[in-house]
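Asker: need coordinates for the below:
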Amino acid sequence: MSSRLPSLNALRNFEAAARHRSLTLAANELGVTHGAISRQISNLEATLGVQLFVRGRRPLELTARAATFLVSIQRGFEIIKGASNDLLANTMQNPLRINALPAMMSRWLLPRLHSYPDLDIAFSMATIVEPVMSDVGEVDLFIQAGPSIAPRTRSYKLLDYEIVPFCQPETVNGMPPPRSVDEFRHYALLHFLSAHPVSRPFSHDLWAQWAEAAGLVIDNQVMDYFPTFDLVYEAVLQGKGIGIGASLYIEDDLAHGRVITPVDIRARSSLAYYLVIPEAKINLPKVKRFKEWVLDQSGNSLTII
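Answerer: As a prediction, the model looks like this:
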């Protein structure tokens, strides 16, 4: 008798055939052909050096040694199934770990989480556009600006990045809000400038992109820089100038009149927000559930990059 461990696939084929007492029914259950089942059983008999079925009997009849073997095999499969279920349960009990850019997290994702069925989530903040994928062991998924360039990841488009200026509805720099693009030159322009060199071009270009769409020259414009969008927003509320950012960041504030868009001109950024999932995490139930939910919230289908 060989000491080599039998093929797990051969054992599955044998167990199904023995349980059904039929090669045809076993083949139907496993989605293979009658011949494939027969070959797997023949290979298993060769590996074990033992005849498993009495030849020429219909329905199939196990030999005495095979009947004892079947009980042990079925017990083994139950142990494997139980261990898998325990592992899955432990995985589900751990919080879903999401890494996202701060403004996206606080201004779009968090206000929507009341509709998410599982609130066991742990957040970490990204400070760069493309997250460091060495964090993959600590993070289940990323929400970032732009698709991932890292290997072994899948990117799903969530939202376009539409750039819009906004200001306090009553007083800006001690004056009423501007009524035209030409009047912007009288006001301080506020925007966030990331301290990280990778994401700095992304944050720095917002006013330039919008100004190009609006026909505004801002070469000599007064600029006030802040490290985060939330600080820009607070400065806007204090009337320190006109802010710039993604429209999705201020949609609730616009609806409630806390801020206004002084002119109705918006610019489409070259970037967009993406859900990025490491391939090692793609089939985790908690990741699949969040992916379906967040894509539904964004109104996008499964667009894979």
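Asker: C-alpha from now on. contacts and neighbour counts both.
Answerer: Noted.
Asker: what about the strands in the stretch 51-200 of the chain?
Answerer: Assigned by DSSP state E, counting those that start in this stretch, the stretch 51-200 of the chain shows strands spanning 96-100, 121-125, 141-145, 153-166, 189-192.
Asker: make sure Ile244 is indeed in a strand.
Answerer: Yes. According to DSSP: H, G, I helix; E, B strand; the rest coil, Ile244 belongs to a strand.
Asker: could you dump the strands of the stretch 51-200 of the chain to JSON lines with mean neighbour count and distance to Gly243?
Answerer: Formatted as JSON lines, those follow (neighbours: other C-alpha atoms under 10 Å; distance: least, C-alpha to C-alpha, whole Å):
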{"stretch": "strand 96-100", "mean neighbour count": "21", "distance to Gly243": "22"}
{"stretch": "strand 121-125", "mean neighbour count": "14", "distance to Gly243": "22"}
{"stretch": "strand 141-145", "mean neighbour count": "26", "distance to Gly243": "20"}
{"stretch": "strand 153-166", "mean neighbour count": "22", "distance to Gly243": "5"}
{"stretch": "strand 189-192", "mean neighbour count": "26", "distance to Gly243": "5"}
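Asker: to Asn90, which of those lies closest?
Answerer: strand 96-100 (12.1 Å; C-alpha to C-alpha).
Asker: what is that closest one packed up against?
Answerer: strand 121-125, strand 141-145 (3 or more C-alpha pairs under 8 Å, 6 or more residues apart in numbering; DSSP states H and E).
Asker: those strands into a markdown table, with extra columns for distance to Asp224?
Answerer: Below are these laid out as a markdown table (distance: least, C-alpha to C-alpha, whole Å):
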| stretch | distance to Asp224 |
| --- | --- |
| strand 121-125 | 24 |
| strand 141-145 | 23 |
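Asker: sorry, back to before: nearest to Arg266 among the strands of the stretch 51-200 of the chain would be which one?
Answerer: strand 153-166 (5.1 Å).
Asker: in the protein, spot the helix with the most residues.
Answerer: helix 64-93 (DSSP state H).
Asker: ok so, going back, and the strands of the stretch 51-200 of the chain: which comes nearest Ile218?
Answerer: strand 189-192 (9.2 Å).
Asker: burial count for Leu101?
Answerer: 21 (other C-alpha atoms under 10 Å).
Asker: surely it touches Pro131?
Answerer: No. The pair Leu101 / Pro131 is not scored as a contact, 9.4 Å apart, by C-alpha atoms under 8 Å.
Asker: anything in contact with each of those two?
Answerer: Gln144 (C-alpha atoms under 8 Å, 6 or more residues apart in numbering).
Asker: and this one, so I can compare the two:
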Amino acid sequence: MEQASHHRLPKLSNILAFETAAKTGSLASAADTLCITPAAVSQQIRQLEEHLGVKLFVRSKSGVELTEPGISYLAFAQEAFETLRVAQQNMAQYQGEHTLTITALPALASRWLMPRLYQWMDRHPEIDLRIQATHSLTDFNTNPTDFYLSFGDEHYPQQDKIELFRDSVIPVCSPTLLKAPLPLDNPEQLFDYPMIHVDWGRDGRFLPDWSEWLLAASITTRPPNPGPSFNLTAMAIDAAVAGRGILLGQQSLIREELQQGKLVTLSSLALPLNKSYFLIYPKRILDKPKAQELLDWLRQQADNDRNLRIG
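Answerer: All right, here's what the predicted structure looks like:
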């Protein structure tokens, strides 16, 4: 077998035939998948083996089995094809000029963005808005997104950005949980209730917890009450609405619950988060129709929300 060429890539069709045969376990099944003959699949794999200088398969009556080099090469081939598939999906953002995609953290998307965004949709029915919710960082080179609503901006030094708002937390609960009429006479009365805790893991240092709030309220004689703990803000808010305890709720995310009376404020003492929410975007997307208008509108929504916030 000839020595492999380390600089010249093999034919893509040869790699595809190899990957398909490896997944299906037989040349006949690979041929059916690729709509070619088994002989053609065999020939393409043979060409790939000659190009690489190694045997990729051991052939038998029952099918084909990968050799050790074949197993290694398959992993790289599948990763390469997956990269191409992501690239193809990424092209979706260029197929229509009248599409804008917003990516945001799940709680921010469902409880801050969406209640406001319906109004913008009504004003601009010609724009196809796509909303994606994720806890993952967004790579604008591989993810077809135009705007990303991010907690902090330290991961995006090369992108354009605007600071939307710095949220703050206040103690709230369901009115069905209250044992005394509002307003509470003093913060000590909060110890009459279970305290809901939010655990953001390594990002927890950016979210004020009950210990910090009690310290700010000059209560240093007792630790926070136990209560249910959640790693997702949305679940913690749902638990508070269900009357499972009192919550240090993010004001921007509980606005509707407060307006609808599902939650009530127990104190006006608000503690700010240690990072702001940002709108991150690559400058190139501002050439898309209505992108600048959407950016300005989101900034205005954040300004309006900031003016309404307590504390």
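Asker: about what we covered before: can you list the strands of the stretch 51-200 of the first structure in a markdown table and add distance to Ala83 of the first structure?
Answerer: Converted to a markdown table, the strands of the stretch 51-200 of the first structure look like this (distance: least, C-alpha to C-alpha, whole Å):
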| stretch | distance to Ala83 of the first structure |
| --- | --- |
| strand 96-100 | 22 |
| strand 121-125 | 25 |
| strand 141-145 | 26 |
| strand 153-166 | 28 |
| strand 189-192 | 50 |
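Asker: right, and these - which one's nearest Lys286 of the first structure?
Answerer: Going by C-alpha to C-alpha, the one of the strands of the stretch 51-200 of the first structure nearest Lys286 of the first structure is strand 96-100, 6.7 Å.
Asker: average gap between the closest one and the second structure?
Answerer: On superposition with the second structure, the mean distance recorded for strand 96-100 of the first structure (mean C-alpha distance after the TM-score superposition for the first structure) is 1.3 Å.
Asker: in the second structure, which residues correspond to that strand?
Answerer: With TM-score structural alignment applied, strand 96-100 of the first structure matches the range 100-104 in the second structure.
Asker: what sits up against the matching stretch?
Answerer: Contacts of stretch 100-104 of the second structure (C-alpha under 8 Å, 6+ apart): 93, 109, 127-135, 144-150, 291.
Asker: repeat that for 6 Å
Answerer: Contact with stretch 100-104 of the second structure is made by 129-133, 145-149, as judged by C-alpha atoms under 6 Å, 6 or more residues apart in numbering.
Asker: equivalent analysis for stretch 245-257 of the second structure, please.
Answerer: 111-112, 168-173, 194-196, 263.
Asker: let's see that with 8 Å instead.
Answerer: Contacts of stretch 245-257 of the second structure (C-alpha under 8 Å, 6+ apart): 107-108, 111-112, 167-174, 177, 190, 193-197, 209-210, 227-228, 236-237, 239-241, 263, 305, 309-310.
Asker: got a PyMOL select line for the buried ones in these?
Answerer: Selection of buried members from those for PyMOL, criterion 16 or more other C-alpha atoms under 10 Å:
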select buried, resi 107+108+111+112+167+168+169+170+171+172+173+174+177+190+193+194+195+196+197+209+210+236+237+239+240+241+263+305
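Asker: so which of the contacts of stretch 245-257 of the second structure belong to helices?
Answerer: Going by DSSP H, the helices hold 107-108, 210, 236-237, 239-241, 305 from the contacts of stretch 245-257 of the second structure.
Asker: turn these into a markdown table, columns for distance to Asn274 of the second structure.
Answerer: Output for those, formatted as a markdown table (distance: C-alpha to C-alpha, whole Å):
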| residue | distance to Asn274 of the second structure |
| --- | --- |
| Ala107 | 18 |
| Leu108 | 16 |
| Trp210 | 15 |
| Ala236 | 19 |
| Ile237 | 20 |
| Ala239 | 24 |
| Ala240 | 23 |
| Val241 | 25 |
| Asp305 | 18 |
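Asker: Gly201 of the second structure: which of those residues is nearest?
Answerer: Distance to Gly201 of the second structure across those (C-alpha to C-alpha) is lowest for Ala236, with 14.6 Å.
Asker: aligned against the second structure, show me the partner of Ala145 of the first structure.
Answerer: Counting by TM-score structural alignment, Ala145 of the first structure lines up with Phe151 in the second structure.
Asker: actually Ala83 of the first structure, not the one I wrote
Answerer: In the second structure, Ala83 of the first structure lands on no residue (TM-score structural alignment).
Asker: same question, Leu254 of the first structure
Answerer: Match for Leu254 of the first structure (TM-score structural alignment): Leu258.
Asker: tell me which residues touch that match, please.
Answerer: By C-alpha under 8 Å, 6+ apart, the neighbours of Leu258 of the second structure are 264-265.
Asker: what of Gln78 of the second structure?
Answerer: Contacts of Gln78 of the second structure (C-alpha under 8 Å, 6+ apart): Glu19.
Asker: could you check how far it is from Thr24 of the second structure?
Answerer: 14 Å (C-alpha to C-alpha, to the nearest Å).
Asker: any chance you could map the strands in the stretch 201-311 of the second structure?
Answerer: Counting by DSSP E, counting those that start in this stretch, the strands of the stretch 201-311 of the second structure are 229-230, 247-250, 264-265, 271-272, 277-281.
Asker: tell me the residues of the first structure aligned with the last one.
Answerer: Same thing as strand 277-281 of the second structure. So strand 277-281 of the second structure sits over residues 273-277 in the first structure, by TM-score structural alignment.
Asker: circling back to that earlier point, verify the stated contact: the match of Ala145 of the first structure with Tyr277.
Answerer: Yes. With contacts counted by C-alpha under 8 Å, Phe151 of the second structure reaches Tyr277, the gap being 4.5 Å.
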